[in-house]
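> Fold the stuff below for me.
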Amino acid sequence: MQIYLVGGAVRDAWLGRPPGDRDWVVVGATPEALLAQGYLAVGKDFPVFLHPRTHEEYALARTERKTAPGYRGFAVHAAPDVTLEQDLARRDLTINAIAAPADSVSASGQFLINSENLIDPYGGQQDLRDKVLRHVTLAFREDPVRILRVARFAARFTDFSVAAETLALMREMVDAGEVDALVPERVWQELARGLMEVQPSRMFEVLRDCGALARLLPEVAALWGVPQRADYHPEIDTGVHLMMVLDMAARLQAPLPVRFACLTHDLGKATTPADVLPRHIGHEARSAQLLKGVCQRLRVPTDCRELADVVAREHGNIHRGMEFGASATLRLLERCDALRKPQRFADALLACECDARGRLGLHDSAYPQRPHWLQALAAAQSVATEVVAREAQAKGLQGKDIGGLVHAARVAALRNSGMAA
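The predicted structure follows:
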């Protein structure tokens, strides 16, 4: 039995990046042998075991054979005669197909990355030096999830390029309909991880280059080539603007719901009638409607879906909000449910800041609307609603009449605070 550290842990150590999860491959063993040593079997589709002490994953070396479309259509063969090189051949990228013997790895995961101990049959170290994302073998085309993974790695390793032959292979897979067989949960998982990388725009650029974006997110793909008013958007192209907004969200270290809201806030601009371009009157409502389809199709989590809806509907009003009177200010706070969900409203404001600064030449501009709206919310929250309600009840008022008095008190608080025009 031989044990090897493989995949991202080796790659990241080579690059000098912080270590993540460690994955191990076991060669020359059977499930029974690992169980006898106290390992716990957890794999459903192929033999994976948890170490009895560290609880790290150990997988038996295996090969795979394509049996059906999609990423689940595989027959797995794991046996003592499967070699390490055969196991590495089924991996996605050469930079992820490097292994290190277990006895060369310390408990912290450190090892001599330039030593002869590294097993690198597919040139992963050279591709790390050359900063290239390259598929290992033609087995790459059997798993469409790898298209998403390559795009995600492009967003993480921002100075790496996708090898021309790998991009061509990805296009062939898209043309063959492999992407169409992906299940929504897996698509969302990879998109969400890519959105959280250091330069998420690169993920969408790669997906667009290979044709996968038009299959997975046609509402987003349609934004390229859609013009905008140059006085508001010097970058003009809506798709270009969208990528700048995403990268601004990464720069501001926004959480996932904010980044998803940034991705989907302008979907409606692709449906603006040609005779009114480059103006996009009413695109907010159209964006919110298109967003519903995206969220249903990809089964987007509730927190991401709800925030994206608020941003899609209200980002234009939030941008203009410093011109609002007290009543209009409160109506927006109520539409956003800001009084009940202040953190979600704060996230919406962050997404709007990303939108405002995600424009050519405006990356370092101030966004005074964000502190303005937070102060307006604080003013509305300062009203002691229970006191207003008690006084109203003492006068014999009920239901909507009490609500009207609370509303009026909040409008007065906004006007008195100077937070409304």
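> C-alpha from now on. contacts and neighbour counts both.
Will do.
> Start and end of stretch 201-218, how far apart?
16 Å (C-alpha to C-alpha, to the nearest Å).
> whoops, stretch 276-292 was the one
25 Å.
> Then stretch 263-281?
Stretch 263-281: ends 19 Å apart by C-alpha to C-alpha.
> cool, and stretch 43-56?
13 Å.
> What residues sit buried inside that stretch?
46-51 (16 or more other C-alpha atoms under 10 Å).
> roughly how far is it from the heart of the chain?
28 Å (C-alpha atoms, centre = their mean, to the nearest Å).
> Kindly reformat the buried residues of stretch 43-56 as TSV containing distance to Arg279 and secondary structure.
Converted to TSV, the buried residues of stretch 43-56 look like this (distance: C-alpha to C-alpha, whole Å; DSSP: H, G, I helix; E, B strand; the rest coil):
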residue	distance to Arg279	secondary structure
Phe46	54	coil
Pro47	57	coil
Val48	55	strand
Phe49	58	strand
Leu50	57	strand
His51	60	coil
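> what about Glu386, neighbour count?
10 (other C-alpha atoms under 10 Å).
> On the three-state scheme, it is what?
What DSSP: H, G, I helix; E, B strand; the rest coil gives for Glu386 is helix.
> Look up which helix or strand Thr63 falls in, please.
strand 62-66 (DSSP states H and E).
> For that strand, give me every contacting residue.
The contact list for strand 62-66 (C-alpha atoms under 8 Å, 6 or more residues apart in numbering) reads 73-79, 82, 86-87, 90, 142.
> at 6 Å what do you get?
Residues outside strand 62-66 that contact it (C-alpha atoms under 6 Å, 6 or more residues apart in numbering): 73-78, 87.
> Any chance of those in JSON lines with distance to Leu414, secondary structure and neighbour count as columns?
Converted to JSON lines, the contacts of strand 62-66 look like this (distance: C-alpha to C-alpha, whole Å; DSSP: H, G, I helix; E, B strand; the rest coil; neighbours: other C-alpha atoms under 10 Å):
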{"residue": "Gly73", "distance to Leu414": "60", "secondary structure": "coil", "neighbour count": "15"}
{"residue": "Phe74", "distance to Leu414": "62", "secondary structure": "strand", "neighbour count": "17"}
{"residue": "Ala75", "distance to Leu414": "65", "secondary structure": "strand", "neighbour count": "13"}
{"residue": "Val76", "distance to Leu414": "65", "secondary structure": "strand", "neighbour count": "14"}
{"residue": "His77", "distance to Leu414": "68", "secondary structure": "strand", "neighbour count": "14"}
{"residue": "Ala78", "distance to Leu414": "68", "secondary structure": "strand", "neighbour count": "20"}
{"residue": "Asp87", "distance to Leu414": "65", "secondary structure": "helix", "neighbour count": "19"}
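> which among those residues gets closest to Lys400?
Gly73 (58.3 Å; C-alpha to C-alpha).
> Which residue is the nearest non-sequential neighbour of that closest one?
Nearest residue to Gly73 in three dimensions, chain neighbours excluded: Thr67, at 5.1 Å (C-alpha to C-alpha, 6 or more residues apart in numbering).
> Here is the second sequence; please produce its structure so I can put it next to the first one:
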Amino acid sequence: MKTYVVGGAVRDALLGLPVQDRDHVVIGATPEQMLAQGFTPVGKDFPVFLHPKTHEEYALARTERKTAAGYKGFVFHTDPEVTLEQDLVRRDLTINAIARDEHGVLTDPFNGRADLEKGIFRHVSAAFEEDPVRILRLARFAARFSVAPHAFVVAPETMALMKSMVQAGEVDALVAERVWQEISRGLMEQKPSRMFEVLRECGALERLMPELNALWGVPQPPKFHPEIDTGVHIMLVVDYAAQQGFSLPIRFAALLHDLGKGTTDPATWPRHHGHEERGITLVKNLCERLKVPSDCRDLAIMTARDHGNVGRSREMRAATLQDMLERNDAFRKPQRFLDMLKASECDCFGRSGLENIQFPQVSFLTSVLNAALSVNAGEVAQKFLGQPQKIAEAIRIARIDAIRLVTQDKLQAEISAL
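Below you'll find the predicted structure:
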């Protein structure tokens, strides 16, 4: 019986990166031997155990055989006779197929260290094509390892293999929950655009998120979007969100805010009148299909609908601003409204050559929100006891008056600064 650290822990250590979790593979052992040493079984499909003290995962060396489409269609086989190399050959990428024993000696049968040094994602064997989740994982790794000195590219033969997997329909067999899991994790990496670029190149993005894929090749007015291509713009937007360290819901909303531009009349391009309204249905459909959590879904819908209004907000009347707050449930959920402003900020700064422009709408609408929230709805309601039909309108008017005061003050301050 011998144990090895495998996978990401070895990879990240060789790259000089922090190691978060350590996975182990055990050679020459049986489940009974693991139990006798105090390990706790947790694996359902194959024997995985938790160490009695460290609680790190220890998996018995195994082989596998493809039996059905999708990532669940496998039969696993564990046996004390399974070798370390037989276990490593089933792994996805050469950089994840390196093992280290307790003395620090590396086992690297597929030249993973060389690919680490060159910055290459390369599949270990033809077994890669049996699991479509590996396409998503590789794309996620591309988002993580995207900045020098750890900027990785996909080996041509691996990209060709992924394309053939997509064409064979393997990606279509993925369950929504697993797709969302990988997409959401990739969005939280340092350069999410790389994930979508890899998925688009192999054809998987068109199958998984066709609404997003449709944005490439759609032009925008060069005066406001020097990058012109809407798909390119979206990638700049989501990378800006990552650079700011924004939360997952904000990054997801930034990603989907312009979906409607892919469905406007090409005869009107590069203009996209009404794309905000069109985007609402597209965002809802995508979120339902991928079973996106409600916090991400709701913020994405709000942003798709109102990011244009955020941009125009300083030209709006107080009543229109109040209606926007109410439409977005900002009085009950003010933080979510502020998150929409951040997603809209990403839209502003995700423009090639216009990264240093100003976006005062965030501070402006924050002041508008605070002014509206300062109205004591209970006190207003007390003035209309016995007249419940008048209370809602009275509160609305009070909020409009509060907004009008703060917007006038801001306008006067700007005039004074000239």
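> Give me the TM-score for these two chains.
Put the two chains on top of each other and the TM-score (TM-score structural alignment, normalised by the length of structure 2) is 0.96; 406 aligned residues with a C-alpha RMSD of 1.0 Å.
> ok so, going back, can you count the residues close to the residue nearest to Gly73 of structure 1?
11.
> my read: it touches Glu142, true?
No: counting by C-alpha atoms under 6 Å, Thr67 of structure 1 does not reach Glu142; the two are 9.3 Å apart.
> Could you find the counterpart of Asp45 of structure 2 in structure 1?
Under the alignment (TM-score structural alignment), Asp45 of structure 2 pairs with Asp45 of structure 1.
> ok but that match is inside a helix, no?
No: looking at Asp45 of structure 1 with three-state DSSP, it is coil, so not inside a helix.
> For Asn96 of structure 1, see how far away it is.
Taking C-alpha to C-alpha, one finds Asp45 of structure 1 at 21 Å from Asn96 of structure 1.
> And Ile119 of structure 1, by the same measure?
Between Ile119 of structure 1 and Asn96 of structure 1 the distance is 12 Å, computed by C-alpha to C-alpha.
> out of those two, which sits in the busier spot?
Taking other C-alpha under 10 Å, Ile119 of structure 1 and Asn96 do not tie; Asn96 has more neighbours (25 against 20).
> List the single closest residue to the more buried one in space, sequence neighbours excluded.
Asn96 of structure 1 sits nearest to Gly7 (C-alpha to C-alpha, 6+ apart), 4.4 Å away.
> before we move on, what about Gln2 of structure 1?
Nearest one to Gln2 of structure 1, counting by C-alpha to C-alpha, 6+ apart, is Val27 at 5.1 Å.
> Confirm Tyr4 of structure 2 sits in a strand?
Yes: when classified by three-state DSSP, Tyr4 of structure 2 is found to be part of a strand.
> State the distance from the nearest residue to it once chain neighbours are set aside to Ala114 of structure 2.
The shortest distance from Tyr4 of structure 2 to any non-neighbouring residue, by C-alpha to C-alpha, 6+ apart, is to Asp101 (4.6 Å). From Asp101 of structure 2 across to Ala114 of structure 2, the span is 19 Å (C-alpha to C-alpha).
> In contact with the residue mapped onto Leu215 of structure 2 from structure 1, which residues?
Mapped onto structure 1 by TM-score structural alignment, Leu215 of structure 2 lines up with Leu223. If you count contacts by C-alpha under 6 Å, 6+ apart, Leu223 of structure 1 has them with 238-239, 270.
> Dump those to a markdown table, plus secondary structure and distance to Leu332 of structure 1.
As requested, the contacts of Leu223 of structure 1 are exported to a markdown table (DSSP: H, G, I helix; E, B strand; the rest coil; distance: C-alpha to C-alpha, whole Å):
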| residue | secondary structure | distance to Leu332 of structure 1 |
| --- | --- | --- |
| Thr238 | helix | 26 |
| Gly239 | helix | 28 |
| Ala270 | helix | 25 |
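> mapped onto structure 2, which of the residues you listed hold?
Shared with structure 2 under both residues aligned by TM-score structural alignment, their matches' C-alpha atoms under 6 Å, the contacts from the contacts of Leu223 of structure 1 are 238-239, 270.
> Give me the buried entries from those.
Buried among the kept ones among the contacts of Leu223 of structure 1 (16+ other C-alpha under 10 Å): 238-239, 270.
> mind listing what's buried in stretch 355-375 of structure 1?
By neighbour count with 16+ other C-alpha under 10 Å, stretch 355-375 of structure 1 contains the buried residues 355-359, 363, 367, 369-370, 372-375.
> hang on, the earlier thing: dump the buried ones among the kept ones among the contacts of Leu223 of structure 1 to TSV, plus distance to Ala33 of structure 1.
Rendered in TSV, the data for these read as follows (distance: C-alpha to C-alpha, whole Å):
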residue	distance to Ala33 of structure 1
Thr238	58
Gly239	54
Ala270	58
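> and which of those is nearest to His319 of structure 1?
Nearest member of these to His319 of structure 1, counting by C-alpha to C-alpha, is Thr238, at 17.5 Å.
> quick revisit: which residues touch the residue nearest to Gln2 of structure 1?
Val27 of structure 1 touches 1-2, 61, counting by C-alpha under 6 Å, 6+ apart.
> Let me know the closest of the kept ones among the contacts of Leu223 of structure 1 to Arg152 of structure 1.
Comparing the kept ones among the contacts of Leu223 of structure 1 against Arg152 of structure 1 with C-alpha to C-alpha places Gly239 closest, at 18.5 Å.
> corresponding residue for that closest one in structure 2?
For Gly239 of structure 1, the aligned residue in structure 2 is Gly231 (criterion: TM-score structural alignment).
> now the strands for the stretch 1-150 of structure 1?
2-6, 23-27, 40-41, 48-50, 57-60, 62-66, 74-78, 99-101, 132-133 (DSSP state E, counting those that start in this stretch).
> could I get those as TSV with distance to Gly404 of structure 1?
Listed next are these as TSV, based on distance: least, C-alpha to C-alpha, whole Å:
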stretch	distance to Gly404 of structure 1
strand 2-6	64
strand 23-27	61
strand 40-41	62
strand 48-50	60
strand 57-60	60
strand 62-66	65
strand 74-78	62
strand 99-101	68
strand 132-133	61
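> Please name the nearest non-neighbouring residue to Glu102 of structure 2.
Here the residue nearest Glu102 of structure 2, using C-alpha to C-alpha, 6+ apart, is Tyr4, at 6.8 Å.
> Can you get me a residue count around the closest residue to Met1 of structure 1 other than its chain neighbours?
Spatial nearest neighbour of Met1 of structure 1, chain neighbours left out: Gly28 (4.7 Å); criterion: C-alpha to C-alpha, 6+ apart. By other C-alpha under 10 Å, 17 other residues sit near Gly28 of structure 1.
> Gly28 of structure 1 matches what in structure 2?
Alignment note (TM-score structural alignment): Gly28 of structure 1 maps to Gly28 of structure 2.
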